[in-house]
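J.: dropping the sequence and predicted coords here.
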Amino acid sequence: MINQRVTSVFAADAAAERAVDTAGSRTLVAFPAGGASLSGTGIFADRIMAKLAEMQKTSHTQHAQDAAIVLPAETVRLLHVDLPVTGRRARIAALPFAVEDRISIPIERAHVALCQSTGTGAVLAAVVDRDAMARLGAPVVPVLPETLAIPAPLPDASGRPVWAVWRDGSKAVIRQSDGSGFGLRADMLEMAWSRAGQPAVISYGAALPKALGAQDRSAAPPPPEARDLAVDLRQGDFAPQGAGWARPLRAVAAMAVLGALAHLGLAVADLAALRDIARDVTQQTQAELSRRVPGVSLSAGAQAIGARLAPPTATGQGSGFLPLLARAADPLLIDAPPVTLRRLTWSAADGLLRMQVEASGLQDLQQIERLLGDAGLEVTSGVATASDGAARAELTLSGGQP
């Protein structure tokens, strides 16, 4: 049998300094400084290790997970997110937008990982500071938070959420009925519980403050759930490159090669179909352009089209509207994916061009924003929304560096 190994990484007391504001449905999470030292007891990692050992014994597959890196609950926040988007890739792309207003660090500093689906239109997401993930290097084993050592408790009889709390010394780890969870200093627990609306509490570890009225089940705490231990935070920029926690499967690799050869013919056919679609779209665009701006063709260039589209009275002497519109038109008309301009406004006072754009998905909106930035424009993106097969966002443009 393969030896079970679980590497546990714990944050020092300074790492527990975080802002947890669970009033209503909003939770703000602050992450520890990147330079915090590491220490801890390992009780949660031990529970995860025991469950992995049990799963390995009962596994019917040749290769079983034999190692894991367990991050401290103080550094990872599990969030229950309403995400009415189908498809794993689409959900991963939409997750940063869905959690951006629920964390206290810039979204650029956060690594957001999709953990699992928890119901219709809802997912469980993990948010961790990118620096914390980067300090792990390139692990070849799964990375998961120690919060998953505690199963999510069932709601109470009236359907209200319940907290499962495990206190270990000066640290407390909390798991909620919707699967979300976090860790904090034990002396902050009562404040966080009060702000969350004083939910019912189940205690699995050391005694909790009497004000919480916890049910003591420390004599027989339930083991972690196998579904939770399938989580791996190595996603996106931190996804393993050609290596994972299972041994290489040569037969699968061979089948992948055969599959690639079989799909080559389909790819050629798809390319021809895409060319036909592009030709049709060009013709449709030219027809619409001719209807709106007679005498102008797509070959005239973005600047000529932008000049004809701009109302003569929209700008005054010396206005930067037309140059800014022309610079934005080039990437939108030439390089960007299909996009619809829903609204366009110009503020001469501060030199800002605001446009509401619509594309087929959030990934297309991100590509449009990137193309505008590559054109030297300063782009500020508002909250993006996705519904009815389309995604919308308001972009604010300023001159930047031409």
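T.: Cool, got the structure.
J.: please make it C-alpha for all contacts and neighbour counts, starting now.
T.: Will do.
J.: burial check on Ala68, number of neighbours?
T.: Burial of Ala68 is recorded as 24 neighbouring residues (other CA atoms under 10 Å).
J.: helices and strands around the helix or strand harbouring it, which ones?
T.: Element membership of Ala68, judged by DSSP states H and E, is strand 67-71. Packed against strand 67-71, as judged by 3 or more CA pairs under 8 Å, 6 or more residues apart in numbering; DSSP states H and E, are the following elements: strand 5-8, strand 143-145.
J.: list the buried ones in the last one?
T.: Same thing as strand 143-145. Val143, Leu144, Pro145 (16 or more other CA atoms under 10 Å).
J.: neighbours of the residue lying closest to the first one once chain neighbours are set aside, just the number please.
T.: By the measure of CA to CA, 6 or more residues apart in numbering, the closest residue to Val143 outside its immediate chain neighbours is Ile69, 4.7 Å from it. Here the neighbour count serves as a burial measure; for Ile69 (other CA under 10 Å) it reads 22.
J.: ok, Ala262 next?
T.: By the measure other CA under 10 Å, the count of residues near Ala262 is 11.
J.: which parts of the stretch 251-400 of the chain are strands?
T.: According to DSSP state E, counting those that start in this stretch, the stretch 251-400 of the chain carries its strands in the segments 340-347, 352-359, 378-381, 385-387, 390-398.
J.: turn the ones you listed into JSON lines, including mean neighbour count and distance to Gly306.
T.: Rendered in JSON lines, the data for the strands of the stretch 251-400 of the chain read as follows (neighbours: other CA atoms under 10 Å; distance: least, CA to CA, whole Å):
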{"stretch": "strand 340-347", "mean neighbour count": "13", "distance to Gly306": "12"}
{"stretch": "strand 352-359", "mean neighbour count": "20", "distance to Gly306": "13"}
{"stretch": "strand 378-381", "mean neighbour count": "16", "distance to Gly306": "19"}
{"stretch": "strand 385-387", "mean neighbour count": "15", "distance to Gly306": "27"}
{"stretch": "strand 390-398", "mean neighbour count": "20", "distance to Gly306": "15"}
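J.: second structure for comparison follows:
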Amino acid sequence: MRSVHESNVTVEPGSDPRAGGVWTLAAGGPIINEPEGPATLLVPTEQALLLAVDLPLSSRAKRLEALPFAIEDRIAEPVESVHLAIGAEISPKRYLVAVVRHETMLRWIAEAEFVGLGHAAMVPDALTLPVAELESAWMADSQRGRVLVRSHDGAGFACDALIFATAWQAAGQPPVMAWNQHGPAEVPIAGVQIDSKPLSERVRNPPIDLRQGIYARRRAGLSNAWRRAAWIVGIGATAHAAILLADTVALRIIADRREADTRALVQQTAPGMALQGDLATSVAALLPVGGGGGGVPQTFMPLVSRISAALAPVGAINARALEFQAETLVMDIDGQPGLAARIRGALEGARIKATVTESPDGAIRISAGAA
């Protein structure tokens, strides 16, 4: 079997292999590795972050919803700028996850479509290695100055051979198993794991396929004309979906922060109150209700929401007390240099009728009417 980096058979633009086989995305475009097996395009793992992520949720839909929040502190990119793909369950409630920038995915798919491989699964090439039989070890395959690694948790990475030893030392020098005697020479080898199974068999059920979500694979039977039309429509849909995803994530983060601020304010004014279930219902329960079950909660909650939204750009505010008197919300907060002016400008910009005063002890009082 030829190495994925030794094959010199390329695909001419516009050709349509469709029969399947395992291909590798190289600098000059996809190259054939094995003509047998399911249509699979191996992509460089250097451009795909592979993680093992705990997602203890009952359904795939819930896991997809929670995924951005589970990995946002483990990636350097804004979560809305990347494509997230969920793969196999590698241990109970722990899943393989791939993170790829949207522009990288679009470029890879365009290259695949250009040569008729739009129907192929897309798999980071480090995942063609098995997990090492030796506990806590790395499985490593070194070829032509490049090292592929499959870590003991089922994830993996790829790097230049010149920096592999540094990465290995930073990881605590785990045992390294050489794959089919192709281990990196830069570190001690704990053993060799031989597998004669062809690559086409190893990718038949890949641990992850990047072609999911907005980048899901198309059917193989489309004509060239329909394929081109679908690709043009797909680019537009992808752009709109990416924008929608970014907006949704941003709105969710803002909503979570506002809820946390409101909970903090309520705890300061009613320390013994346990907030459970719906926040609006819990806050409304704190307030006196006028005759006939009327208007305090209906006035209070919209006013709090408007003020919270208006003050969000101002930054962190430490509230001392929050009261609602005669349809006027009174909020006392700790003062900071220039804070009163910023608050006054934010409320005026949001068209909220309010007075902002500073007391001798440095506190700031906001009095906002419901009208």
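T.: Structure's in. What do you need? The shown structure was predicted, so the numbers you read here are calculated from the model rather than taken from an experiment.
J.: how alike are these chains, TM-score-wise?
T.: After superposition, the two chains reach a TM-score (TM-score structural alignment, normalised by the length of structure 2) of 0.54; 245 aligned residues with a CA RMSD of 4.1 Å.
J.: related to what we said a few turns ago, now render the strands of the stretch 251-400 of structure 1 as JSON lines, adding distance to Asp46 of structure 1.
T.: As requested, the strands of the stretch 251-400 of structure 1 are exported to JSON lines (distance: least, CA to CA, whole Å):
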{"stretch": "strand 340-347", "distance to Asp46 of structure 1": "54"}
{"stretch": "strand 352-359", "distance to Asp46 of structure 1": "48"}
{"stretch": "strand 378-381", "distance to Asp46 of structure 1": "44"}
{"stretch": "strand 385-387", "distance to Asp46 of structure 1": "42"}
{"stretch": "strand 390-398", "distance to Asp46 of structure 1": "44"}
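J.: quick one, helices of the stretch 1-150 of structure 1?
T.: Listed in chain order, the helices of the stretch 1-150 of structure 1 (DSSP state H, counting those that start in this stretch) span 43-57, 88-99, 130-134.
J.: and what of the stretch 151-300 of structure 2?
T.: In the stretch 151-300 of structure 2, the segments counted as helices under DSSP H, counting those that start in this stretch are 161-170, 199-202, 224-269, 279-286, 296-311.
J.: pull out the buried residues from the second one.
T.: Residues of helix 199-202 of structure 2 classed as buried under the neighbour-count rule (16+ other CA under 10 Å) are Leu199, Ser200.
J.: residues contacting it, please?
T.: When contacts are defined by CA atoms under 8 Å, 6 or more residues apart in numbering, helix 199-202 of structure 2 is touched by residues Gly21, Val22, Glu34, Glu36, Gly37, Pro38, Thr128.
J.: please report how far the aligned partner of Glu103 of structure 2 in structure 1 lies from Thr75 of structure 1.
T.: Residue mapping for Glu103 of structure 2 onto structure 1 gives Asp131, with TM-score structural alignment as the criterion. Asp131 of structure 1 sits 11 Å away from Thr75 of structure 1, taking CA to CA, to the nearest Å as the criterion.
J.: so those two - more neighbours on which side?
T.: The residue with the greater number of neighbours, taking Asp131 of structure 1 and Thr75 and applying other CA under 10 Å, is Thr75; the counts read 25 against 14.
J.: on that earlier part again, quick one, which of the strands of the stretch 251-400 of structure 1 is nearest to Ala125 of structure 1?
T.: Comparing these against Ala125 of structure 1 with CA to CA, the closest turns out to be strand 385-387 (18.3 Å).
J.: identify the residues contacting Arg107 of structure 2.
T.: Neighbouring residues of Arg107 of structure 2 by CA under 8 Å, 6+ apart: there are none.
J.: one more: the one 5 residues further on?
T.: If you count contacts by CA under 8 Å, 6+ apart, Ala112 of structure 2 has them with Pro30, Leu41, Gly118.
J.: the second one contacts Ala26, correct?
T.: So the one you mean is Leu41 of structure 2. No: under the criterion of CA atoms under 8 Å, Leu41 of structure 2 is not in contact with Ala26, lying 10.3 Å apart.
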